[in-house]
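**Student:** model this:
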Amino acid sequence: MFTENANRIFNRAIDDYHRFDDVDHPVENPFDEGSLDHLLYMKNWVDTVQWHLEDIIRDPQIDPVEALAIKRRIDKSNQVRTDMVEYIDSYLLDKYKAVVPQSDARLNTETPAWAIDRLSILALKIYHMRQETQRSDVDEAHRDACRKKLDVLLSQQVDLSRAIEELIEDIEAGRKYMKTYKQMKMYNDPALNPVLYGAKK
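**Tutor:** As a prediction, the model looks like this:
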């Protein structure tokens, strides 16, 4: 199944990152470039690094100059994440280009890749919530609360995985069709962000 493979790749990327636990460690993608597995691994690696950047920037003792540098790095990472989603959708669009949608085919609320994006983030939530259930420096009440949250996350993973499988099945059968929109983020574009283009005047 597609999501079984995706979740396995996400877990591998998360485990690989935590061997070093360093936001600056270079990615070592084990999958062939150009393959969907390569894209899925890269997608989760970007998500994992950004997860830890978000942790770092919330340090109340962080130097403001460092915080600004990290905030800009997160902005750049968000753009990369969006690009990765669009790469995955482009891969799937090409894969299913020969499918002729049925006359009553419907458009889904989101593309497969944006659902996959949520699945990648969910894998990170599960990993870190599981870590909370194993801490020895907190009381049992904390661990128990985190176990209950972990159960919810695991249930959510099952449900989201099933929904993605059903969406892909519908696309393959022509019951639904894909239509993608470039995100057209404006804040990083010097031609569209008034603060940036106003600075040129």
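
**Student:** Going by C-alpha atoms from here, please, whenever you check contacts or count neighbours.
**Tutor:** OK.

**Student:** what helix or strand is Met186 on?
**Tutor:** Counting by DSSP states H and E, no helix or strand carries Met186.

**Student:** residues in contact with it?
**Tutor:** Residues in contact with Met186 (C-alpha atoms under 8 Å, 6 or more residues apart in numbering) are Leu192, Asn193.

**Student:** what separates it from Leu107, distance-wise?
**Tutor:** 26 Å (C-alpha to C-alpha, to the nearest Å).

**Student:** Next: Arg175.
**Tutor:** Plainly put, Arg175 is 9 Å away from Leu107 if you go by C-alpha to C-alpha.

**Student:** And the two? Which one has more around it.
**Tutor:** Arg175 (18 against 13; other C-alpha atoms under 10 Å).

**Student:** residue contacts, the nearest residue to that one once chain neighbours are set aside?
**Tutor:** Closest residue in space to Arg175, ignoring its immediate chain neighbours: Ala105 at 4.6 Å, by C-alpha to C-alpha, 6 or more residues apart in numbering. Applying C-alpha under 8 Å, 6+ apart, we find Ala105 in contact with Gly174, Arg175, Lys176, Tyr177.

**Student:** Second input sequence below; structure requested for side-by-side comparison:
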Amino acid sequence: MTEIQVECVQRWHREPITNPFDDSDEFEFEKLVCRQHEFNFRLWHEEDLARSPEATDERIATVKRAIDRWNQQRNDAIEQLDDFIADLLAKVAITTGAAAPMNTETPGSAIDRLSIMALRLYHYAEQLERVEADATHMARVAARIEICRSQHADLSNSLQTLIDDLFAGRKRHKTYRQMKMYNDPSLNPAIYGSGNASG
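**Tutor:** Predicted coordinates:
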């Protein structure tokens, strides 16, 4: 999964965004991983636009609404990853006792964090190509890349251990619902209080 995320970040900066598993019926989980990763990719670049000092108020408002949409889809995709794992565990009849421990985060959440780390590593590497940047900047970026690589490896190994534990029945799995309120017209007072709850 981590290799897929890294490869997609590189490809999507050169080519239109496509899911390499869209035409496959065999790699459903990989397809979900790429879809969730795409939402992070889009979020990353929308947030860059919002922080531009040249962005107008109108542009920032447009970007903010796009960020909310992508973030909702990102969180929905995390749940879909965890639901897929729950269904697979049930399909292969993995059972765990009620006393089996649970992780503080789900596999879907860890995959999301790895997705963000793949994006961070790519964009830090871009910084090393800035010909106008001074030596201090380059040294700081290089040091951060090493930290990111270490954290990426740690998280990848921890996720593998969690997956192994889940399928060995040593840990319990549960999909945690994000239940975001800001995009729900019936739950966000700034929407339902405006009289535009239906729009």
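
**Student:** Can you tell me which residue sits nearest the middle of structure 1?
**Tutor:** Structure 1 has Asp117 as the residue nearest its centroid, 3.8 Å off, counting by C-alpha atoms, centre = their mean.

**Student:** how about it, what's its match in structure 2?
**Tutor:** In structure 2, the residue paired with Asp117 of structure 1 is Asp112, using TM-score structural alignment.

**Student:** Verify the stated contact: its match with Ile78.
**Tutor:** Yes: using C-alpha atoms under 8 Å, Asp112 of structure 2 is in contact with Ile78, at 6.9 Å.

**Student:** Grab the nearest non-local neighbour of the residue nearest to the centre of structure 1.
**Tutor:** Per C-alpha to C-alpha, 6+ apart, closest to Asp117 of structure 1 is Val85, 6.8 Å.

**Student:** Map the one you found onto structure 2.
**Tutor:** Match for Val85 of structure 1 (TM-score structural alignment): Ile78.

**Student:** since we're on the equivalent of Asp134 of structure 2 over in structure 1, how many residues are nearby?
**Tutor:** Using TM-score structural alignment as the criterion, Asp134 of structure 2 maps onto Asp139 of structure 1. Close neighbours of Asp139 of structure 1, defined as other C-alpha under 10 Å, add up to 9.

**Student:** Where is the longest helix in structure 1?
**Tutor:** helix 140-173 (DSSP state H).

**Student:** elements contacting that one?
**Tutor:** helix 2-18, helix 112-133, strand 176-177 (3 or more C-alpha pairs under 8 Å, 6 or more residues apart in numbering; DSSP states H and E).

**Student:** and those, which is most packed in?
**Tutor:** strand 176-177 (a mean of 22; mean count of other C-alpha atoms under 10 Å).

**Student:** Can you work out which other helices and strands pack against it?
**Tutor:** strand 106-107, helix 140-173.

**Student:** Mean distance of the longest one to its aligned residues in structure 2, please.
**Tutor:** Spelled out, it's helix 140-173 of structure 1. In the superposition with structure 2, the average deviation recorded for helix 140-173 of structure 1 is 0.7 Å (mean C-alpha distance after the TM-score superposition for structure 1).

**Student:** List the buried residues of the helix ranked longest in structure 2.
**Tutor:** Criterion DSSP H: the longest helix present in structure 2 is helix 57-91. By 16 or more other C-alpha atoms under 10 Å, the buried positions in helix 57-91 of structure 2 come out as 60, 63-64, 66-67, 70-86, 89.

**Student:** And for stretch 178-189 of structure 2?
**Tutor:** Pro185.

**Student:** Then stretch 34-52 of structure 2?
**Tutor:** 34-44, 46, 49-50.

**Student:** Let me have those in JSON lines, extended by secondary structure and distance to Glu15 of structure 2.
**Tutor:** Written out in JSON lines, the entries for these read as follows (DSSP: H, G, I helix; E, B strand; the rest coil; distance: C-alpha to C-alpha, whole Å):
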{"residue": "Cys34", "secondary structure": "helix", "distance to Glu15 of structure 2": "15"}
{"residue": "Arg35", "secondary structure": "helix", "distance to Glu15 of structure 2": "16"}
{"residue": "Gln36", "secondary structure": "helix", "distance to Glu15 of structure 2": "18"}
{"residue": "His37", "secondary structure": "helix", "distance to Glu15 of structure 2": "16"}
{"residue": "Glu38", "secondary structure": "helix", "distance to Glu15 of structure 2": "13"}
{"residue": "Phe39", "secondary structure": "helix", "distance to Glu15 of structure 2": "16"}
{"residue": "Asn40", "secondary structure": "helix", "distance to Glu15 of structure 2": "17"}
{"residue": "Phe41", "secondary structure": "helix", "distance to Glu15 of structure 2": "13"}
{"residue": "Arg42", "secondary structure": "helix", "distance to Glu15 of structure 2": "14"}
{"residue": "Leu43", "secondary structure": "helix", "distance to Glu15 of structure 2": "17"}
{"residue": "Trp44", "secondary structure": "helix", "distance to Glu15 of structure 2": "17"}
{"residue": "Glu46", "secondary structure": "helix", "distance to Glu15 of structure 2": "17"}
{"residue": "Leu49", "secondary structure": "helix", "distance to Glu15 of structure 2": "19"}
{"residue": "Ala50", "secondary structure": "helix", "distance to Glu15 of structure 2": "23"}
